[in-house]
Structures are given as structure tokens and as C-alpha cells.
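>>> Pasted the sequence and its predicted model underneath.
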Amino acid sequence: MSVPSALARREDLAGARRVVVKVGSSSLTTAAGGLDASRLDALVDVLARRRVGGGDVVLVSSGAIAAGLAPLGLTKRPRDLASQQAAASVGQGLLLAEYARAFAHAGLTVGQVLLTAEDVVRRTHYGNAQRTLERLLTLGVVPVVNENDTVATHEIRFGDNDRLAALVAHLVRADALVLLSDVDALHTAPPSTPGARRIPLVRGPEDLDAVTVGAAGAAGVGTGGMTTKVEAAGIAVSAGVPTLLTSAALAEEALAGQDVGTWFSVPASRRARRSTRQLWLAHAAAPAGRLVLDDGAVKAVRGNRSSLLPAGVVGLAGRFRAGDPVDLVDGNGHAVARGLVNYSSEELPEMLGRSTRELARQWGAAYEREVVHRDHLVLLGR
């Protein structure tokens, strides 16, 4: 499968082959928490025209928990996990039914894809997700992606799906990511501030040095805010996917390449896209623990991009299984890298500081391997 080159300009959005569009809860629901059919229909009309016109569209939609509030008699998003999961269980079906109804008017079928953080970390999981999404698109289906809030635990606060949308954009090799909320663009200050100006273009982090970024809105139906959207745009751009941030009301103008919202461009140096494994380890993996490295191991991992061997590990923290993501930290606790560990937290203590040859002699050939292989490791902080 070919990997598209990054769009150089927002105007190129009009002819983009494949886009991922993320919409937030506040753009789909009423103040009371129920779905607003008129707002949902307006968005679907725009996306359906794009799909019928030959473009691939993947919709990452928040709103399941928000849609479940009114039927459960709740006035705002609950704080406890069990109630959030209950609301998601009720709301997810309602949300998908509304999308199925609205897209059916254009003769289009939707397919539900529910993901958790683990689905974008573990190799077999993300491979399955990638194949499923690609097949849905080939069949002309509009995938509707959401985090699987009903079963997620700490991942339920994944950034109001903004970060998930950035990862999905990389997963499906999208030409661009469009983040829709109830704010028309990123501004130099909160939009209500006198003198606040729209920022039309962000070419790098330095363009945001003097910008005040707001948190979630006051409606109480979502978890995101402008902060999570800027972070998501940064993830997407680091993966070679340009991103447009604007309001759901301007979705049509955005997809037509008009001068709306804030365009996060991809520097020429990043137009060669990172591997899926590296991107997900860096941005999607919630580390299950930490491995403390000695100075030699830090140098080998960071400077030589070597695998991490048991001899270079001097301590560990957390509980993890083989295959879980863990942070590799130096003696000062600074994260150097993140990777998929080959041993559990129960196995590792007796291995620390020992050579693989010694371990193999004592326990067998299965222990003559790395703690973290370099192919399953990504450097952090650069």
C-alpha cells in the first residue's frame, strides 16, 4: 500500500484522497446532554458529499458518553468510571444509529470501529484495526471510530478522542486530519478575550510560544479542550499528516480548502512518515512501568539506538507483563525511550545487572534475549 505525501497547503484539502475527520461531543449534543440531530445531520451532509464524490472519509466521533446522559437522567458528564461506562454503553448505540440514519440518506453505510489504547499499542491489535479500516474503505463504508469507553479503564481519558484521531490518521495513511469542535480556530488568546486573533498557520512549536491554550469547555459533556487538539495536531504532524483545526459549523469550507481554522503544516523534514510502531509507542502507549538504566545503557540506547540488555538495568517500578510498554529512564528519572518489554515485572528483578549469557546458562536459551529490542523501542524527547 502506498503512503501519500503530505499536503503542502490547506487548499490541497479539496482534492485529498483520504481524510480523517474528528468531531467532539460539544458539536453533536445539546446542553442537556442528548444528541442534536440537526447538528449531526449537517455534518453528515458534508461528509457524505465528500464520500459520494470519491474521497475516503474516516469519522472519529466523540459523543457516546454525552449521548447517554439524558436517557440516564444525568445533567453532566459523571466523574466516576462506572457511570461513564454506563453512559457510554447506552449512548454508543444511540450515536451509531443516528449516524446510520443520516448517512443512509446519501445511500452510504457506516461501520462501527471501537478502539482502546491497547489496540494501538500491541502489534496484533493494531494490525487487525488497520486491516479492518482499510477493508471498510475499500467496500465504500464510512468507518465511525470511537474509543471503547464501555470497557476502557484509565484510557477512557484519551484526550476526548483527539489523540486517537491523530493515530487513526496515521493508521489509515490519511492525507490530512481535520479536528472539528465548537471553536473556529486557534487564537492568540481565548476567543472571548478582546484583541484575540485567529492563527491561520502553525509551522512549528515556535509559532505557539506566546499562545494561551484553553481547556475543556463549560458544557460538561466532553473531556477535551484546545490543549488536546494542539497536542493531537502535533502528533499528526510528527507522523507526516497535516492537520486543520476548526469548528464543525465550518466543516464544508474546511474540506473545500478555504481559509478557515488553523492549518498545522508538515515541515519538509518530516514528510517521510514514521513507522506505525514508533508513533504509537511514543504517543499512544500508556507505560505500565519504568526501567531505570545505568549510564552505559542510556548511552547505548540513546546514542547508538541499541537494544536494552539486562546488564544495563539497575531498577524497575510498576507491574507489567511481557509485551507491555514501559518507559526507560536515566538515573535522574528522565524518560529516555519507551519500548515493549520482553519480561514481566515478576521475572526481571533476578535478571538485573546480569549478562544474557549468564542468564541462559542458568535458566535456558529463552533468557538469552534483550529486555527491550531496538525494533520495539522509540526515543523520547527529540
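Noted; the coordinates are in hand. Residues are numbered from 1 along each chain as shown.
>>> When you work out contacts or count neighbours from here on, use the C-alpha atoms and nothing else.
Fine.
>>> What count of nearby residues applies to the residue nearest to Leu340 when sequence neighbours are not counted?
Leaving aside its chain neighbours, Leu340 sits nearest to Pro325 (4.5 Å; criterion: Cα to Cα, 6 or more residues apart in numbering). By the criterion of other Cα atoms under 10 Å, Pro325 has 28 neighbours.
>>> quick one, strands of this protein?
When secondary structure is read from DSSP state E, the chain shows strands at 18-23, 56-61, 110-115, 142-147, 176-181, 201-202, 243-247, 262-264, 289-293, 313-318, 325-329, 335-340, 377-379.
>>> Now do the first one and strand 142-147, the angle between them.
What separates the directions of strand 18-23 and strand 142-147 is an angle of 50 degrees, with axes from the mean of the first three to the mean of the last three Cα atoms, to 10 degrees.
>>> Show me how far strand 18-23 is from its chain's centre.
Distance, stretch centre to chain centre, for strand 18-23: 12 Å (Cα atoms, centre = their mean, to the nearest Å).
>>> sorry, back to before: now distance to Leu136 too, for the strands of the chain, in TSV please.
Below are those laid out as TSV (distance: least, Cα to Cα, whole Å):
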stretch	distance to Leu136
strand 18-23	13
strand 56-61	10
strand 110-115	7
strand 142-147	7
strand 176-181	18
strand 201-202	33
strand 243-247	23
strand 262-264	28
strand 289-293	36
strand 313-318	38
strand 325-329	29
strand 335-340	29
strand 377-379	30
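>>> for comparison:
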Amino acid sequence: MRVSSANSATRTAVASARSIVVKIGSAALTSLTGGLDTDRLDRLADALETRMRAGSDVVVVSSGAIGAGLAPLGLSQRPRDLATKQAAASVGQLALAHAWGTSFARYGRVVGQVLLSADDFARREHHRNAQRTLDRLRALGAVAVVNENDTVATEEIRFGDNDRLAALVSHLVGADALVLLSDVDGLYDGDPRRGDAQRIREVAVDADLSSITVGAGGVLGTGGMISKLSAARLAAAAGVPVLLAAAQAADQALGAAQVGTAFAAGSERMSARRFWVRHAADSRGALVLDAGAVAAIARRRRSLLAAGITAVRGDFNGGDVVDLVGPDEVVVARGIVEYDSAELADMLGRSTGDLPEGLRRAVVHADDLVGLSAAR
């Protein structure tokens, strides 16, 4: 693992970012006994306001809907069954949105609530609609507060935690940086409760973190260090620098950014279309490739032609995202397919010159293809 203890260009990039997504964890806003803590929320809003007055455009990804609904419903612990979680979210979401609106109203700001589900990222048109909504809210001077739509999400189609949602939103809005604020003050090389663990200040984009031991989420949240680390690496690898810090240090995190752990961004920003293909879209099927086709798309970044396809799996349409599978059954890439599955059945293994004139374009164009061995 390559890390650096010196002040870095990554922290400078976070501190000077003109557009920033800030994710706030449940534990920073709620408690099991008191529900939503408006004093803590106000202090976070103060720090966000200071950053906005300094010239930054801020989108907030706020957890806490389920936690905010526990006390009003007389629940003493976070529910495990889906129906009770959704019931708590339906109560808590109102309280959470009202609290953010009231807090920012102190500064004359309007808050717009944006509830997103995994399906909104999986479907290209929904993805674009979410992007347009967030862009318009920001253009109108409103503070966009984003949360997962817990009242309708099922276990099968949810993000799993708001850390991943924040990473997706950071790319959706073209943010210059992502700040993850929660009850942890950074990434450690071991369990910080043991007393001998050291906080890692900087993580390089290609750092090997396989030796780092991280824990699961707390009682109020669904995330934990595992989800934060995953979200940070996802955003950073796609070109967005990330700062992981404690919500109690929000002033410093949104100021000079000299707290927490900074994750360096990849050298090349992934396009919105390629990011969607790789991280957000649902795969509707699969194409099985021969070894030559795998080499062409994975190593030489060529378009996929019919000649290299040996089998078609699933029922999909042109424009859907499909997995590209090698002879060893390993998924090597994802891409937007140009043909329906029924059309491809008659094209397998045939050279371009042997196909009818209307079927001679690439099956998956190189511009719509993303390898899964590295974020590009």
C-alpha cells in the first residue's frame, strides 16, 4: 500500500472544489433515544453554509430517515424487517426534510428534497431525469438534499447504504470532490478501538488496501467502514477526490480539509456515460466471447464484433447494457449493445463482410464499452 503523510494535492483539491457532494451519516444526525438531533443538524448546516458562502456549489446526501422515524413510532431499535423500515422511513423522511429546510431557512435558503432509488440509476432515462432535476435545483439556488427512497426500495433493488449513493451522485452532478462525514474520523490500518491503530492520512488511487481490517455499520446505519471505503474507491477511481472525516470535524473537513483520510482521484475522469455503464446500470444479459475477442476489447480497447461472440444469454434490446464474458466465464467488461438478442442469434461468429449491410456495425462500440479490470 502506498500512502503519504504530507499535505497533498488531493486535500487542496477538496478544499478548493467549486462543486462538492457532502454525505452525512445517520449517526451524525440521530440517536436511538431522541430521534433526530436538530442541534447537530444545525451545526452541520452552518458548516455547509460557510462552504457555500466561500463559493462552492454543495449537494447534500443525507442519511437519517429511518433513524428519525424510530422515536416518533415508539421503536427502541432499528428494525430488521423491510415493512417496519419503510414505515419508519415514511415518518422520518418528513421530519428530516423539515429539519433541513428549517435549518437552511436561517440563511434564506430553500431546500429541495430528492429521493432516489437504485432503479433511477439503473435506467438511463431515469438517470438523466435525476441529473436534470439536481442541475435545475442548483441553478435556481436551492440546496439539494438527496436520500435513498427507503419507503419504496426493496432489499433487492436498494443501494445498500448512502455512501454508494453519494459516490454515484458525485459523478451524476459532475462534482469536483466528495466528502463523507460520519461517526468515524478516517481510515485506520487496524481496529482503532484497540489503541494501537494508526490513521491513514492519504490513499493513492492504486493503493493496495487488502491488508486493512474494517468493520460493519453501527446500530443506526446500514454502512460502516466497508461501505465508506468502497464508495471512496469507486468515486476516486472515476476521477473524484474524496475526503473521509468525522461529522464533528465538519468545519475543518469543509474548510482546509486537513482532517480525516484523503483518497486521491484517478488521473482521468470517467465520462458520465461510461460511469453509468460500469457502476449504475443493470445488466440485461450477457455475450460470451472467444479468447481473441477478450484480448481485443480488454487489452486493445477495440469494439466488439459479431465474429468474436460464441453465445448470447438473456432477452435484451438494442441500447441495453450487457455483460461481456470470457471463455472462462469471467465477466471482463460491460457495454451498451447495438442489437436485440434475437438479432444476434443469427450473427454469432460471422465476420462483418458476411453479414447483411444493415448488420455490419459493431455489436458493442468501443466508446460504449468499459473493462472491469480497472476503472477507465
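Thanks, I have it. This structure is a prediction, so every number in the text was calculated from the model and none was measured.
>>> Give me the TM-score for this pair.
Put the two chains on top of each other and the TM-score (TM-score structural alignment, normalised by the length of the second structure) is 0.86; 367 aligned residues with a Cα RMSD of 2.8 Å.
>>> Would you mind measuring from the residue nearest to Val46 of the first structure when sequence neighbours are not counted to His373 of the first structure?
Distance criterion Cα to Cα, 6+ apart; nearest residue to Val46 of the first structure, sequence neighbours excluded, is Glu252 at 5.7 Å. Relative to His373 of the first structure, Glu252 of the first structure is positioned 46 Å away (Cα to Cα, to the nearest Å).
>>> go on, Val141 of the first structure?
With distances taken as Cα to Cα, Val141 of the first structure is found 38 Å from His373 of the first structure.
>>> Tell me how far the closest residue to Leu69 of the first structure other than its chain neighbours lies from Gly63 of the first structure.
Nearest residue to Leu69 of the first structure in three dimensions, chain neighbours excluded: Gly33, at 5.5 Å (Cα to Cα, 6+ apart). Distance, Gly33 of the first structure to Gly63 of the first structure, by Cα to Cα: 9 Å.
>>> and if you look at Val142 of the first structure?
17 Å.
>>> More neighbours: which of those two?
Ranked by neighbour count (other Cα under 10 Å), Val142 of the first structure and Gly63 place Gly63 first, with 28 against 25.
>>> What residue, apart from its backbone neighbours, is nearest that one spatially?
Nearest residue to Gly63 of the first structure in three dimensions, chain neighbours excluded: Ser25, at 4.3 Å (Cα to Cα, 6+ apart).
>>> Spit out the contact partners of that neighbour.
By Cα atoms under 8 Å, 6 or more residues apart in numbering, the residues touching Ser25 of the first structure are Ser61, Ser62, Gly63, Ala66, Val221, Gly222.
>>> Could you rerun that using 10 Å?
When contacts are counted by Cα atoms under 10 Å, 6 or more residues apart in numbering, Ser25 of the first structure is found next to 33, 35, 61-67, 160-161, 180-182, 219-224.
>>> same question, Ala42 of the first structure
Ala42 of the first structure neighbours (Cα under 10 Å, 6+ apart): Ala102, Ala248, Ala249, Ala251, Glu252.
>>> so the top helix by length along the second structure versus strand 57-62, what angle?
Assignment by DSSP state H gives helix 82-105 as the longest helix of the second structure. For helix 82-105 of the second structure against strand 57-62, the angle by the same axes, to 10 degrees is 150 degrees.
>>> List the buried residues of helix 82-105 of the second structure.
The neighbour-count check on helix 82-105 of the second structure (16 or more other Cα atoms under 10 Å) flags 84-93, 95-97, 99-104 as buried.
>>> what touches both of Gly33 and Gly63 of the first structure?
Taking Cα under 10 Å, 6+ apart as the contact rule, Gly33 of the first structure and Gly63 both touch Ser25, Ser26, Val221, Gly222.
>>> I'd like those written out as a markdown table, with distance to Arg321 of the first structure added.
Converted to a markdown table, these look like this (distance: Cα to Cα, whole Å):
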| residue | distance to Arg321 of the first structure |
| --- | --- |
| Ser25 | 34 |
| Ser26 | 38 |
| Val221 | 35 |
| Gly222 | 32 |
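>>> Most neighbours among those, which one is it?
Counting neighbours by other Cα under 10 Å, the top entry in those is Val221, with 29 neighbours.
>>> what's the straight distance from one end of stretch 345-361 of the first structure to the other?
Length of stretch 345-361 of the first structure, first residue to last, Cα to Cα: 21 Å.
>>> whoops, I mixed them up, stretch 259-277 of the second structure
One end of stretch 259-277 of the second structure to the other measures 33 Å (Cα to Cα).
>>> So for it, what gets flagged as buried?
Within stretch 259-277 of the second structure, the residues scored as buried using 16+ other Cα under 10 Å are 259-266, 269-270, 273-277.
>>> now do stretch 116-126 of the second structure
Neighbour-count burial for stretch 116-126 of the second structure flags Leu116, Ser117, Ala118, Asp119, Asp120, Phe121, Ala122, Arg123, Arg124 (criterion: 16+ other Cα under 10 Å).
>>> now that stretch, how far from the centre of its chain.
With Cα atoms, centre = their mean as the basis, stretch 116-126 of the second structure stands 12 Å off its chain's centre.
>>> List of residues touching that stretch?
With Cα under 10 Å, 6+ apart, stretch 116-126 of the second structure has contacts from 127-132, 146-154, 156-160, 165, 168-169, 172, 273, 276-277, 279-283, 319-321.
>>> how far apart are the longest helix of the second structure and its match in the first structure?
Helix 82-105 of the second structure differs from its equivalent in the first structure by a mean of 2.3 Å after superposition (mean Cα distance after the TM-score superposition for the first structure).
>>> Specify which residue of Val141 and His373 of the first structure has the higher count of neighbours.
Set Val141 of the first structure next to His373 and count neighbours by other Cα under 10 Å: Val141 wins out with 20 against 17.
>>> quick one: Arg271 of the first structure and Asp175 touch, right?
No: Arg271 of the first structure lies out of contact with Asp175 (Cα atoms under 10 Å); the separation is 11.2 Å.
>>> contacting residues around the closest residue to Ala99 of the second structure other than its chain neighbours?
Excluding its sequence neighbours, the residue lying closest to Ala99 of the second structure (Cα to Cα, 6+ apart) is Thr38, at 6.7 Å. By Cα under 10 Å, 6+ apart, the residues touching Thr38 of the second structure are Leu29, Thr30, Leu44, Leu96, Ala99, Trp100, Thr102, Ser103.
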